[in-house]
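sequence? don't have it. structure:
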């Protein structure tokens, strides 16, 4: 009988903790702007810091937030990265 009670107790505790974790995951979910990922994919990925940011992801976040202009990426100038980023921001602003 002890085995049945132990199994039942563990099942109830598992259900309770699982429910709590599911609630906490939804409550504290971090919303991420999908434009950041699109801009990061358009960048060359050199993570050189020539733009003044620690890497391409930090630069992409700053561009989407409107803190900097898209033409600060030195390695991407020849490939037309600034125009690609402007197009991404224009398309998603209209959506």
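Cool, got the structure. Owing to the predicted nature of the structure, the values given are computational and were not obtained by experimental measurement. Numbers count the residues shown, from 1 in each chain.

from here on, contacts and neighbour counts on C-alpha atoms
Noted.

stretch 76-90: how far from the chain's middle?
20 Å (CA atoms, centre = their mean, to the nearest Å).

and here's the other structure:
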């Protein structure tokens, strides 16, 4: 009977210790993302077609914000005015 109590206490202590370690690690190694990436991603059509040469709209949004791609590379979004919207997002956030 005493073995069960000690085992339960040990597992509770280990669970708390590992949980604290994981919470600390998650905060310490948190990846900061540019907020403009999400704004550009919202403007894109979400087709994830790869016509721009990047793996989906997420990859294209990251490349545009990093300056590795031009806003007019999104072929499905050209008719909807996506390049102009992306340029406006980049211009507004560059002023801030």
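Received, thanks. What you see is a predicted model; the values in this text were computed from it and never measured.

how about residue 77 of the first structure, what's its partner in the second structure?
For residue 77 of the first structure, the aligned position in the second structure is residue 78, judged by TM-score structural alignment.

could you find the closest non-adjacent residue to that match?
What sits nearest to residue 78 of the second structure in space, not counting adjacent residues and going by CA to CA, 6 or more residues apart in numbering, is residue 72, at 6.9 Å.

hang on, isn't that neighbour packed against residue 83?
Yes - if you go by CA atoms under 8 Å, residue 72 of the second structure and residue 83 touch, sitting 4.9 Å apart.

more neighbours: the two, which one.
Using other CA atoms under 10 Å as the criterion, residue 72 of the second structure and residue 83 rank with residue 83 on top: 21 against 16.

contact partners for the more buried one?
Shown in contact with residue 83 of the second structure (CA atoms under 8 Å, 6 or more residues apart in numbering): 71-74, 77.

what is the burial count for the match of residue 77 of the first structure?
When neighbours are counted by other CA under 10 Å, residue 78 of the second structure comes out with 15.

that one and residue 44 of the second structure: what is the separation?
10 Å (CA to CA, to the nearest Å).

got it, and residue 77 of the second structure?
If you measure residue 77 of the second structure against residue 44 of the second structure using CA to CA, the figure is 7 Å.

those two: who's more crowded?
Using other CA under 10 Å as the criterion, residue 77 of the second structure and residue 44 rank with residue 44 on top: 23 against 17.
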